[in-house]
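**Q** The sequence and its predicted three-dimensional model are supplied below.
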Amino acid sequence: MGSSVEKRSATEIRIVLKINEGKKVLIKTIRFEGNKAFSDRRLKKAMETSERWIFSWLTGAGTYKEEVLKNDANLISDLYFNDGYINVKVGEPAVRVLDDKSGLEVLIGITEGDQYKVGTLGFKGDMLDSQESFSKMLKIKSGEVFNRSTLRTDVFTLTDFYADKGYAFANITPLTKVNPEAKIIDITFDMEKGEKVYIDRINISGNTKTRDKVIRRELKFAEGDLYGSTPLKRSKQNLMNLGFFEEANLVTAKGSADNKLDLNVDVKEKATGTFSIGAGYSSLDGIIGQGSVQEANFLGLGLRLRFRLPLAPKPRPTMWD
């Protein structure tokens, strides 16, 4: 890189920087130290960063991006956490230029720790069902290898169960007790149901063509109904199944009271009409064809209209002509 200085006036100068970028240096090798549970190949598969290859110019493989590489350390940690290694430590990736200047080398150090299994499972707090029923809802099982992703899914499952009974602000907290000697984790789900919540107002936007009533009849809610997580998901699916919208977003917002929620329905409409025309030629009938117009959302009422216009052939002469 070079530079030059040009005096433009008594109080002003111009600095010109000349930059020679040179050849782009790609990641040639990714190495790991300390990994036993997972092979290098498995760890690389979990990462977004990859090594260069013959088609790197097309795919971008081997490109070094600092923030992406730092996030790769988190992705590797998740891989271990989901296989029972709750004390895993993944070091910050170290990057250096290879001695022969042929590329970059990435080195990631890993301290795995011990693998843990699930011990006892329990429930406490605001119980809306029996412990046996709650246990059947869980994917995580006693005696199996601990999986943080599965635990997170189970928290969502229990939260939805409470939400379907109107407790939109239920808080499910998994309390863990680690036993290093036995290599097990006991988990107790602490249930806090909060207050029942009702739908206050339903606000619809984005529908430039479709009538509000067409959208409302697909919703599993009416104003004043008890809130429910499953009806909310089904309402969105019903709207998408109509085929009128590219997107349908249902978002709740604070209503007129602490135990009320507004439901904001925002849709993005798509074209619902089609036009087609076909033609052919017959030595007997001459030109034959047909045109048709279809509209799946006629007048925005959700009605289906189909109109066909045949192109009549030239009348054939008869013996009486």
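**A** Thanks, I have it.
**Q** okay, CA-based contacts and neighbour counts for the rest of this
**A** Will do.
**Q** List the residues that contact Ser50.
**A** For Ser50, the contacting residues are 27, 30, 44, 61-63, by C-alpha atoms under 8 Å, 6 or more residues apart in numbering.
**Q** rerun at 10 Å
**A** For Ser50, the contacting residues are 26-30, 44, 56, 60-64, 69, by C-alpha atoms under 10 Å, 6 or more residues apart in numbering.
**Q** here's the one I want to compare it with:
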Amino acid sequence: MRRAAAGTLAFAMSLAAPCPARAQAGEGTVVDTVIVSGASRLPATTVLTLAGVLTGRSISYRDVQRAIHTLYGTGQYEDIRVSQGTVDGREALRFDLIERPMLARWTLRGATAVSEGSVRGKARLYEGQPYDPAAAARTRATIDSIYRQKGYYLARVDLRELPQDDGSLRVVFDVDEGRRVAIAQVEVEGNRRFSDEQVTDRLKTGPEGFFWFQKGEYKEDQLETDLRERLPEFYGNRGFVDFQVVRDTLLVHEETGKATLVLEIDEGEQYRVGTFEIVGNRKYPTQFLGQYYPFSDTTGGGFLGFGGSRGPPVFDRARWDEATQNVRTFYYNNGYIYAEVRPVLTRRTGPDGVNLVDLRWQVGEGTPAIVNKVSIRGNTITHEDVIRRSILMVPGDVFRQEALLRSYQTVSNLGFFEQPLPPPRYEPANEQGDVDVVFEVKERHTGNVNFGASLGQGTGVG
């Protein structure tokens, strides 16, 4: 790249020096001929077309810059040099190209925990194409990342480029897997309400122990699930709605392969349930939907006078999410498949200094969907009437998700089709929000029936 830049600079100087008047006007040099050297894979005419360089036209410094940039962008060239001169009294522009070698093959050596196929599925290093050193470096990083995900933090990946007699290149990624990291200890920082043991018991990522199942294996995807789902769920179900993992650090001893996992967390404040309301509902009364409210059995005040006298309960994220989903399901089962039930939490401090979270279901009901058409596809042997008798919805019915699921189960239980059946689909039928329902089936071959006949003395057929 540096040689190409030098060639461009020399070209620019030659453009500016001969004719001050032309330089002042901002024009380049009119090139009479263009010479391309070193192009064996692409014809010279193709190179010039890509470069955008035409004879008989004025070519400036910026034109050459663009040409070099475009040619490098093809991935074909390792180096490009451009120079200007005079040939037989004519202005000439010369492109000297050094092509990248073709990548004949690349392989993975020394790997037992990772297959070459899994690497090829993620790598962007293509055989039979010009060799891209940057792509090879990215592939090396990909291999390293795969090993880290499997807990091999001590793995080392080296890249070797092997020139071949025909000018092509072979690439080998040599892997020294090292020891798989085993977690010896998990430390928790920032926990005030729960002990280290209470926190770490919620993790699937744990230290090695006495029992055979306590291997202490480190898996990156498993730890990510621990930190994104299991810990927030544990705290959220106990009122800590602002809980977050601030940082996770893995300290690995290179000689032993033992590691310490350090988790820094911010528990936040614990919240109790405050008020509750439902807004936006028109079809179903607030009193009716309030039956799904999950904290009415424990709160002294709150919603519609429900509850006992023990004071506001600790907020439980799992119960709140389950109740919200139950309301959605109720709407879906009554034709309101476009209904939205959005849970809203508003934090505040009560008069006695208690942290409260006011709850609300923001409902957008929409209009109920009507079944416009029920289609059955894929039944090449079974009569359509047999299948339709198992479908618990007909055109004109209000679409109910529960009826759709029961129909799916009934059709599956006929025993005529390959299992599992694809889930039935429903698609918008018109602007009013009605739906077309589609059941896809594939006939199952249950065996062959053979008809035989033999010749006898009596009737002739027996």
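**A** Yes, it's here. Predicted model only: the values in this text are computed from it and were never measured.
**Q** Need the TM-score from the superposition.
**A** Once superposed, the chains reach a TM-score of 0.71 (TM-score structural alignment, normalised by the length of the first structure), with 271 aligned residues with a C-alpha RMSD of 3.2 Å.
**Q** Quick check: the farthest pair among the contacts of Ser50 of the first structure?
**A** With C-alpha to C-alpha as the measure, no two of the contacts of Ser50 of the first structure lie farther apart than Ser56 and Leu69, at 17.2 Å.
**Q** The two: which has the busier surroundings?
**A** It is Leu69, of Ser56 of the first structure and Leu69, that has more neighbours when counted by other C-alpha atoms under 10 Å, with 20 against 14.
**Q** ok so that one is a helix residue?
**A** Yes: counting by DSSP: H, G, I helix; E, B strand; the rest coil, Leu69 of the first structure is part of a helix.
**Q** The aligned residue in the second structure for it and Leu231 of the second structure: what is the separation?
**A** With TM-score structural alignment as the criterion, Leu69 of the first structure lines up with Leu223 in the second structure. Computed as C-alpha to C-alpha, to the nearest Å, the Leu223 of the second structure to Leu231 of the second structure distance reads 10 Å.
**Q** where do the strands sit along the stretch 1-150 of the second structure?
**A** 29-30, 33-37, 58-59, 77-87, 90-99, 103-109 (DSSP state E, counting those that start in this stretch).
**Q** got it, and the stretch 151-300 of the first structure?
**A** 171-179, 184-192, 198-205, 245-254, 260-269, 273-282, 286-298.
**Q** Asp40 of the first structure is nearest to which of the ones you listed?
**A** For Asp40 of the first structure, the closest of the strands of the stretch 151-300 of the first structure is strand 184-192, at 27.0 Å, according to C-alpha to C-alpha.
**Q** Report the mean deviation for the closest one after fitting onto the second structure.
**A** Overlaying the second structure shows strand 184-192 of the first structure at a mean distance of 1.5 Å from the equivalent residues (mean C-alpha distance after the TM-score superposition for the first structure).
**Q** which stretches of the stretch 151-300 of the second structure form strands?
**A** Using DSSP E, counting those that start in this stretch, strands in the stretch 151-300 of the second structure cover 156-163, 169-176, 182-189, 244-252, 258-266, 272-279.
**Q** any chance of the ones you listed in a markdown table, with distance to Glu440 of the second structure and mean neighbour count too?
**A** As requested, those are exported to a markdown table (distance: least, C-alpha to C-alpha, whole Å; neighbours: other C-alpha atoms under 10 Å):
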| stretch | distance to Glu440 of the second structure | mean neighbour count |
| --- | --- | --- |
| strand 156-163 | 48 | 15 |
| strand 169-176 | 47 | 18 |
| strand 182-189 | 48 | 18 |
| strand 244-252 | 44 | 15 |
| strand 258-266 | 49 | 18 |
| strand 272-279 | 39 | 20 |
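**Q** would you list the ones you listed in a markdown table and tack on distance to Leu405 of the second structure?
**A** Below are these laid out as a markdown table (distance: least, C-alpha to C-alpha, whole Å):
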| stretch | distance to Leu405 of the second structure |
| --- | --- |
| strand 156-163 | 51 |
| strand 169-176 | 51 |
| strand 182-189 | 45 |
| strand 244-252 | 38 |
| strand 258-266 | 42 |
| strand 272-279 | 28 |
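**Q** mind listing what's buried in stretch 157-177 of the first structure?
**A** 157-172, 174 (16 or more other C-alpha atoms under 10 Å).
**Q** That should have said stretch 60-75 of the first structure, apologies.
**A** 61-64, 69, 71-75.
**Q** Kindly state which residue of the second structure is aligned to Arg148 of the first structure.
**A** So, by TM-score structural alignment, Arg148 of the first structure is matched to Arg317.
**Q** For its match, give me its contacts.
**A** By C-alpha under 10 Å, 6+ apart, the neighbours of Arg317 of the second structure are 232-241, 323.
**Q** hang on, the earlier thing: show me the one of the strands of the stretch 151-300 of the second structure that comes nearest Asp144 of the second structure.
**A** Asp144 of the second structure lies closest, by C-alpha to C-alpha, to one member of the strands of the stretch 151-300 of the second structure: strand 156-163, at 6.6 Å.
**Q** which helices and strands sit right next to that closest one?
**A** Strand 156-163 of the second structure is packed against strand 103-109, helix 133-149, strand 169-176, with contacts defined by 3 or more C-alpha pairs under 10 Å, 6 or more residues apart in numbering; DSSP states H and E.
**Q** how about the ones you listed, which one is nearest Arg348 of the second structure?
**A** helix 133-149 (41.2 Å).
**Q** And the closest one, how far out from the chain middle?
**A** Relative to its chain's centre, helix 133-149 of the second structure lies at 18 Å (C-alpha atoms, centre = their mean, to the nearest Å).
**Q** which residues in the first structure does it match up with?
**A** Residue correspondence for helix 133-149 of the second structure in the first structure, counting by TM-score structural alignment: none.
**Q** re earlier: could the strands of the stretch 151-300 of the first structure go into a markdown table alongside distance to Ser3 of the first structure?
**A** Output for those, formatted as a markdown table (distance: least, C-alpha to C-alpha, whole Å):
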| stretch | distance to Ser3 of the first structure |
| --- | --- |
| strand 171-179 | 60 |
| strand 184-192 | 62 |
| strand 198-205 | 57 |
| strand 245-254 | 53 |
| strand 260-269 | 53 |
| strand 273-282 | 62 |
| strand 286-298 | 65 |
